[in-house]
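Undergrad: need coordinates for the below:
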Amino acid sequence: MEAIWGIDLGGTKIEGVVLPADWQRNLQQLQPLARLRIDTEADKGYMHILHQIQKLLQMLEQETGLKPARLGIGTPGTRDPVTGLMKNSNTVCLNGQPLKKDLEALLRIPVIMANDANCFALAESRLGRVALEQLHPEVVFGVIMGTGVGGGLVVRNQLIQGAQGIAGEWGHNFLDASGGPCYCGKTGCVETVISGPALERYYASLTGQHIKLKTIVQRFQEGDAAASQTIERLLENFGKAISVVINIVDPDVVVLGGGLANIDLLYSEGLQRIRKYVFNNRLDTRIYPPALGDSAGVFGAAMLVSA
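TA: Sure thing, here's the model as predicted:
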């Protein structure tokens, strides 16, 4: 069996990993054969990003003495399955580009691509929280709540990408008009209401103070009234937004990721808000924090080429 190669393409850094062929043997003590990061340098343009990926791959080859037969890549945005062009990426120079085709021509190996939130969901299912809890769910929904809001859907341990490549994109469903305009062109998206920057803007609208969400959480714990309103906004809208996902796909497990996944209230009071809105008289879906931290993206990219 061949080693498993993955690359997580981010806006500021590109991370690569090489996993052993028998990675499933001991998940709790999994040791990559190599794991490296370099800067994306996205401001230098699309072609420079391609060559940074090539550079990182060559560094991994030098460290392991191996060569990949194929490569999994997690990306910001997604590849349109009809046109083959990138879309919905906040690394805007990728949009409209045939990234998969160009990488395959440059690297001369097959490339399998997926959105970074999809990679998170796949990693937490196969390597992370779901695997470590020894669960055997049919459906897992992975949530990203950080600078942006996204999601990924895994069914029977396989990633679902959808006819338009947007499966799991709950961050751009309508939630509340008070969120205001979204970069996607719509108004009131989930991302405009419960992302980290959205909550920071809300706190600033109450106080005139522009502070980080981590500080807002600290102030909430100290009894600050505006911080309490901000956390209440998060909890109530989290419950509404997740209940829609549960009503539609009824996942066995939801794993939260991103910076907001560190807010403990989401796993207690947040559950009560989901129960309030879900179309059932109880909540059987299990809600978990992540197990892989910032490893999820690159491990999930590697999982794209693992059976």
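Undergrad: when you work out contacts or count neighbours from here on, use the C-alpha atoms and nothing else.
TA: Will do.
Undergrad: list the buried residues in the one helix or strand F238 maps to.
TA: Using DSSP states H and E, F238 sits in helix 225-249. Going by neighbour count (16 or more other Cα atoms under 10 Å), the buried part of helix 225-249 is 226-228, 230-231, 234-246.
Undergrad: one more, please, to line up against the first structure:
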Amino acid sequence: MNLWGIDLGGTKIECAVLDSAKNLEVVARMRLPTESVNGYEHIISQIKKLVDMVAEQVGEKPTKIGFATPGVLEPDSQLMKNSNTICLNGQPLKADLQNALGVPCQLANDANCFALAEALMGAGKEYHTAEVVFGVIMGTGVGGGLVVNNKIISGHHGIGGEWGHNILDEDGEQCYCGKKGCVEQVISGPALERFYEKESGEKVTLKTIMERYYGGQDIHAKNTVERLLEFYGRAISTLINVLDPGLIVIGGGVGNIDLLYNDGYERIKKYIFNKGVVTTPILKPRLGDSAGVFGAALL
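TA: This next block holds a predicted model:
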């Protein structure tokens, strides 16, 4: 039986069909723009349009579909929350999708889908003994997904793995979640760019900051990267102290910074509750931007 997955993003909706649970080969992939500015009902119609197009391509309709979503479905109310695609919040997305598509739908946060895909199809293929896999997203935002024994842990409130909204710097910036100094407000890409601008008075991209850091002449770039590494070490150590995963995979643009995997890894040793010993594999993802849609199919 084919496995259908849809990654519902803020700008694009992607559908992928995998051959079967035993053969995770891609049978079809297709994208449509989300066009979220047109509202919630339009997003539903775009999803249905995409499903119909893919069904025509593969020659059969789905019997069930997994969805990677921004935000989560609140377990009690069955309404969406915490989505940066704001029109989804407060909506019964699962029920509406099932009504529109006529098949059972399973929803999970996009970071959880990332973690599941990397555990089963990506970096985790080399670490079969890892019972616990944590997927970190460090990009425009910061989030996380938790997989235990190849199963997503959504949690009692539906916020399992929500790493990005724990307080990391009490003197840090105000976060939209209502707290100050969340992980997302310290080591996300935009947070690093804001810190550099505050230090230097110049607004530049993270890529430029890193180029200036490696150039060795910019004290503000050095301070920005030093802050990243120190707070990264502290934040990752908390994950290890609580979960002690067998594998951590880091996605998102900030996760491409190679320093995280050597200098940053050393910083973890300062904070871990293990006499400074860290052996946790921390890897870059293997699936690129496909992880979300593959994880959705694996649901």
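Undergrad: TM-score, when you put one on top of the other?
TA: A TM-score of 0.97 describes the superposed chains when it is computed by TM-score structural alignment, normalised by the length of the second structure; 297 aligned residues with a Cα RMSD of 1.0 Å.
Undergrad: quick revisit: the helix holding F238 of the first structure vs the second structure, average offset?
TA: For helix 225-249 of the first structure, the mean deviation from the second structure after alignment is 0.7 Å (mean Cα distance after the TM-score superposition for the first structure).
Undergrad: what range in the second structure matches the following helix or strand past that helix?
TA: The helix or strand immediately downstream of helix 225-249 of the first structure is strand 253-257, counting by DSSP H and E. Mapping strand 253-257 of the first structure onto the second structure (TM-score structural alignment) gives residues 247-251.
Undergrad: that stretch vs the first structure, mean deviation?
TA: For stretch 247-251 of the second structure, the mean deviation from the first structure after alignment is 0.5 Å (mean Cα distance after the TM-score superposition for the first structure).
Undergrad: counterpart of L159 of the first structure in the second structure?
TA: Using TM-score structural alignment, L159 of the first structure sits opposite I152 in the second structure.
Undergrad: oops, could you answer that again for H136 of the first structure instead?
TA: In the second structure, H136 of the first structure lines up with T129, judged by TM-score structural alignment.
Undergrad: so where does that match fall, helix or strand?
TA: Assessed by DSSP H and E, T129 of the second structure sits outside every helix and strand.
Undergrad: how about it, nearest residue that isn't a chain neighbour?
TA: Take T129 of the second structure and drop its neighbours on the chain: the residue closest to it by Cα to Cα, 6 or more residues apart in numbering is G246, 7.6 Å away.
Undergrad: next one: that neighbour from C182 of the second structure, what distance?
TA: 25 Å (Cα to Cα, to the nearest Å).
Undergrad: repeat that for G144 of the second structure.
TA: As for G144 of the second structure, its distance to C182 of the second structure is 13 Å (criterion: Cα to Cα).
Undergrad: shared neighbours, the two?
TA: Shared contacts of G144 of the second structure and C182 (Cα atoms under 8 Å, 6 or more residues apart in numbering): G164.
Undergrad: R273 of the first structure: neighbouring residues, count only.
TA: The local packing of R273 of the first structure (other Cα atoms under 10 Å) involves 20 other residues.
Undergrad: and it, what is it in contact with?
TA: Contact analysis of R273 of the first structure by Cα under 8 Å, 6+ apart lists 235-236, 238-240.
Undergrad: aligned to G141 of the second structure, what sits in the first structure?
TA: Superposed on the first structure with TM-score structural alignment, G141 of the second structure falls opposite G148.
Undergrad: its match contacts E191, doesn't it?
TA: Yes. Between G148 of the first structure and E191 there is a contact under Cα atoms under 8 Å: 5.9 Å.
Undergrad: residues shared between the contacts of the two?
TA: G171.
Undergrad: and these two? Which one has more around it.
TA: In this view G148 of the first structure and E191 are compared by other Cα under 10 Å, and E191 has more residues nearby, 27 against 19.
Undergrad: OK, contacts around the aligned residue in the second structure for that one?
TA: Using TM-score structural alignment, the partner of E191 of the first structure in the second structure is E184. The contact partners of E184 of the second structure, by Cα under 8 Å, 6+ apart, come to 141-143, 164-165, 175, 191.
Undergrad: could you rerun that using 10 Å?
TA: Going by Cα atoms under 10 Å, 6 or more residues apart in numbering, E184 of the second structure touches 137-143, 163-168, 173, 175, 190-192.
Undergrad: again with G293 of the first structure
TA: Contacts for G293 of the first structure (Cα under 10 Å, 6+ apart) come out as 120, 124, 128, 257-259, 261.
Undergrad: which of those fall within helices?
TA: Judged by DSSP state H, helices contain the following of the contacts of G293 of the first structure: 120, 124.
Undergrad: over in the second structure, see which of the contacts of G293 of the first structure survive.
TA: Contacts conserved in the second structure for the contacts of G293 of the first structure, using both residues aligned by TM-score structural alignment, their matches' Cα atoms under 10 Å: 120, 124, 128, 257-258.
Undergrad: in JSON lines: those, plus distance to W5 of the first structure and neighbour count.
TA: Converted to JSON lines, those look like this (distance: Cα to Cα, whole Å; neighbours: other Cα atoms under 10 Å):
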{"residue": "F120", "distance to W5 of the first structure": "16", "neighbour count": "34"}
{"residue": "E124", "distance to W5 of the first structure": "17", "neighbour count": "31"}
{"residue": "G128", "distance to W5 of the first structure": "18", "neighbour count": "25"}
{"residue": "G257", "distance to W5 of the first structure": "23", "neighbour count": "28"}
{"residue": "G258", "distance to W5 of the first structure": "23", "neighbour count": "22"}
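Undergrad: most widely separated two among these?
TA: G128 and G258 (14.4 Å; Cα to Cα).
Undergrad: how about F174 of the first structure, what's its match in the second structure?
TA: Using TM-score structural alignment, the equivalent of F174 of the first structure in the second structure is I167.
Undergrad: correction: the previous question concerned N88 of the first structure.
TA: Correspondence of N88 of the first structure to the second structure, assessed by TM-score structural alignment: N82.
Undergrad: hang on, that match packs against L73?
TA: Yes. Proximity of N82 of the second structure to L73 meets the contact threshold set by Cα atoms under 10 Å, at 8.9 Å.
Undergrad: higher neighbour count, those two?
TA: Using other Cα under 10 Å as the criterion, N82 of the second structure and L73 rank with L73 on top: 28 against 17.
Undergrad: any idea how far the counterpart of that one in the first structure is from L85 of the first structure?
TA: Matched by TM-score structural alignment, L73 of the second structure corresponds to R79 in the first structure. For R79 of the first structure, the distance to L85 of the first structure equals 6 Å [Cα to Cα].
Undergrad: who touches both of those two?
TA: For the pair R79 of the first structure and L85, residues contacting each of them under the criterion Cα under 10 Å, 6+ apart are 94-100.
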